[in-house]
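Colleague: quick one, what's the 3D model for this:
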Amino acid sequence: MATDTEKLTQLRSAVAGLNQISENEKAGFINLVSRYLSGEAQHVEWSKIKTPTDEVVVPYDTLEPVPEDPAVTKDLLDKLVVLKLNGGLGTTMGCTGPKSVIEVRNGLTFLDLIVIQIENLNTKFGCNVPLVLMNSFNTHDDTLKIVEKYTNSNVQIHIFNQSQYPRVVVEDFVPLPCKGQSGKDGWYPPGHGDVFPSLMNSGKLDAFLSQGKEYVFVANSDNLGAIVDLKILNHLIQNKNEYCMEVTPKTLADVKGGTLISYEGKVQLLEIAQVPDEHVNEFKSIEKFKIFNTNNLWVNLNAIERLVQADALKMEIIPNPKEVDGIKVLQLETAAGAAIKFFDHAIGINVPRSRFLPVKATSDLLLVQSDLYTLVDGYVIRNKDRTNPVNPSIELGPEFKKVANFLSRFKSIPSIRELDSLKVTGDVWFGAGVILKGKVTISAAPGEKLEIPDGSVIENKDVNGPEDI
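Modeller: As a prediction, the model looks like this:
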């Protein structure tokens, strides 16, 4: 068996010969692997965990209002860059290409909505908030074509690629591309923790600093709630916070989400993977860990430059085992939220749930396309007529998993304003103008097609056949 030192030496010489990636990428990759092999302590000492105070995780409603002066607003916005993580493909929802081009509502995609929002700010206040898209090699070419349609918009769009690292064969620790895997399967994007070095390596960071930009707002492109918030930006500038993570109260749907803790005098992110087995149930409890990370992050650009140059951002490594053509491979990733502990005066802000509206599956698409939401100026706004602050829980069977199949099974999206939960299994088709209320379960028997007629009102019912409607 090769020792870890031998593995690293062998890997270093193999990676040196990979001409598809830059010297920066090679160095970053070797750095990540050597940290992984050295077995840096990843575990936290459970007894040292403290619940953060309101100084560390600031309640949103205690933030100072921003003066209603357009000049003040323009001044704030001119310090801001908006960065969307755009490396993900829509494969889980049956789409090819970047997930951000899935149509969300009224024929508009995630990207359309983001551009409309920023365009409205720039036009209204005469400011220049640029939009930056961090792509992966999976989404880059498609995104270049897609953004051409925004050429005449009032938004400067910048694009850069996150790093491309080789997958490593578990058996002998050789990069997969060295074994003849020359296609995309030989490579991987190393998680969104890579946003900081990649922003700098792309030259974008220097460019924004030279324009007087101070903060970047980083969010997933599929989170429809991640909109620019002046109160948060103003708070960070006033209090010289270098990093802010938006957190929001956990519901039972979010028990696995990372949470913020105070640990040895610093605020840090605690992920379920770092929790010792005997404490996992405690971690999932809503009583002890009341908040979770939305992955809406606000970070000071000067601080990013300082920490990347010092190679100080050593986020926890997330090993992600995969299989390619029957070969077991390993990809090492990091998460941007884990960087919180390296920044000065880092805080969390406990924001309303409305700032966390991700679309991860077609069940989420059903929510945002329904009468629970309306679209105003590119913003997806929740219907005030819904009294329950929590959205209905929706489970759709595999027949609805792909966007095209999902759309074909609804003549129109049902009204779900008064719905608590919906579970659909089997070959179910919805007519137009259907209204669902309370707790509804709809199950088609195996081999049977179940059609819900136009205009049906289904309230607190288990529907197993036409006779139950």
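
Colleague: CA atoms for contacts and neighbours, from now on please.
Modeller: Will do.

Colleague: residues near Asp141, how many?
Modeller: Using other C-alpha atoms under 10 Å, the number of residues around Asp141 comes to 13.

Colleague: doesn't it fall inside a helix?
Modeller: Yes. The assignment for Asp141 (DSSP: H, G, I helix; E, B strand; the rest coil) places it in a helix.

Colleague: now it: how far from Val147?
Modeller: As judged by C-alpha to C-alpha, to the nearest Å, Asp141 and Val147 stand 10 Å apart.

Colleague: tell me which residues of the host helix or strand of Phe283 come out buried.
Modeller: Applying DSSP states H and E as the criterion places Phe283 in helix 280-284. Neighbour counts over helix 280-284 (16 or more other C-alpha atoms under 10 Å) mark Phe283, Lys284 as buried.

Colleague: I have a second one here; can you model it like the first so I can compare?
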Amino acid sequence: MSESGLQQARDKMAGAGVSPVAIEVFSHYYRQLEEGATGLIPESTIDPMLEVPQLSDVEISDADAAAALDATVVIKLNGGLGTSMGMDKAKSLLPVRDGKSFLDLIVQQVRSARAATGARLPLLFMNSFRTQSDTLAALAAYPDLAVEGVPLDFLQSKEPKLRADDLTPVDWPADPELEWCPPGHGDLYPSLLGSGVLKALLDQGFTYASVSNADNLGAGPNAQIAGWFAASGAPYAAEVCTRTANDRKGGHLAIRKSDGQLILRDTAMTPDEDMHFFTDEHVHPYFHTNNLWFDLRELDRVLTERDGVLGLPLIKNVKTVDPADSTSPEVIQIESAMGTAVEVFEGATAIAVGRERFLPVKTTNELLLLRSDVYDLGDDGRLTQASAIPAIDLDSGYFKKIDAFEKRFASGAPSLRDATSLTVKGDWTFGSDVRVTGAATLADTGSPERVADGSELSA
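Modeller: The predicted structure follows:
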């Protein structure tokens, strides 16, 4: 039945116009799946990565840094809809500060880096079939952004969700779009190849790629890292940060015992019995930021050698076909993570960067922080931490979805510069010019409440 299932999936992908490269990559993972692959990496098979070069120790001349940046393309992963926050469009279009979205600030960062260094610095978005049209419409406001010979975006692939019982493509007539899923951001590499963008970049003389999530405004263009990467001669590098107790869910790099190769282990790749090792910041002291650098020439060589199939580790994601309906059929989504490419490139390395390179927004708690005076927004589109970061805990029943969040902070974020924590339980709406000092908690009264304009909240 499974061989029939693979052919059905291949036919479905071809009928939807999915690139031949993406179909072959999917087929590679499908065969792994039917052979029982889980993608799990037991703790007994790895050693922790304990010694990492520090960006703070790097010495690169301004000229070498600028030259490396001029050979670099900035790629932003932009396939997510922000569904966990109740969004139905690209998360990068969400306003962050002063009416500017993630996308606006990313553009501002790139333009500023171009002006400061003279680098061409193309900006490329990897969109999904759900984010492409809205993103390109927003980018139309920047007619001077494109670099000659390089598009502004390329499309991530899509693949059919598979029934968990027989590995055939699921049918869901109630909403046929739910029959499809993105293949994870490991799809970056075959999508660069299959779209023709990799060739276009090489033809225009670009050598390096700097890749990060569109919701991480900390990962702006960095000439110093570009210079370090160029000087290292490495084919691939990952940015990592020192782990704290708050980073226990983040993936980490490790050294595979069998061959000494650097690898990435994520939460979904860790056996349940080893999770206490995974979450221990003393055992694995660095977390993976999902900010990557790679040599475009090396990527082209390896993809050519492997017919477009890098062979990244499989991630088996079990869900229901309709995420909002737990009674809908159980499906398997075949995924891979772009950071696992670290094990494909011999000589791959890592560099430890400051926390300012990692400002992701996965929840409205983090969005509130970026909108507050904890961060200053510069003319270069970068956010600079202005005070200690307080712990934010907003009641998910009232603040998790972006519409509900916006309604309750319609007058803007409160001042958090003097806060150590803000905990909100229940249905609270914030007035204007609210200030939080110390550790403040709002209790659930069972009724909607309002924080009056000009209030000060404290312990």
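
Colleague: can you check which part of structure 2 the helix holding Phe283 of structure 1 sits on?
Modeller: Aligned using TM-score structural alignment, helix 280-284 of structure 1 spans residues 275-279 in structure 2.

Colleague: quick one, helices of the stretch 1-150 of structure 2?
Modeller: 2-15, 20-34, 62-70, 102-117, 132-139 (DSSP state H, counting those that start in this stretch).

Colleague: average offset between the last one and structure 1?
Modeller: Once the two structures are superposed, the average separation between helix 132-139 of structure 2 and the matching residues of structure 1 is 1.9 Å (mean C-alpha distance after the TM-score superposition for structure 1).

Colleague: so that helix corresponds to what in structure 1?
Modeller: The aligned range for helix 132-139 of structure 2 is 140-147, by TM-score structural alignment.

Colleague: neighbours around Thr151 of structure 1, how many?
Modeller: Count around Thr151 of structure 1 with other C-alpha under 10 Å applied: 10.

Colleague: got it, and Pro448 of structure 2?
Modeller: By other C-alpha under 10 Å, the residues close to Pro448 of structure 2 number 10.

Colleague: ditto for Met93 of structure 1
Modeller: Neighbours around Met93 of structure 1, by other C-alpha under 10 Å: 19.

Colleague: can I get the helices of the stretch 1-150 of structure 2 in CSV including distance to Leu377 of structure 2?
Modeller: Output for those, formatted as CSV (distance: least, C-alpha to C-alpha, whole Å):
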stretch, distance to Leu377 of structure 2
helix 2-15, 44
helix 20-34, 39
helix 62-70, 23
helix 102-117, 9
helix 132-139, 21
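
Colleague: what about the helices in the stretch 251-400 of structure 1?
Modeller: Going by DSSP H, counting those that start in this stretch, the stretch 251-400 of structure 1 shows helices at 280-284, 301-309, 362-369.

Colleague: deepest-packed of those, please.
Modeller: Among these, helix 362-369 has the highest mean neighbour count (mean count of other C-alpha atoms under 10 Å), at a mean of 20.

Colleague: can you check which part of structure 2 it sits on?
Modeller: Under TM-score structural alignment, the match for helix 362-369 of structure 1 is residues 364-371.

Colleague: and stretch 94-114 of structure 1, by the same measure?
Modeller: Under TM-score structural alignment, the match for stretch 94-114 of structure 1 in structure 2 covers residues 86-106.
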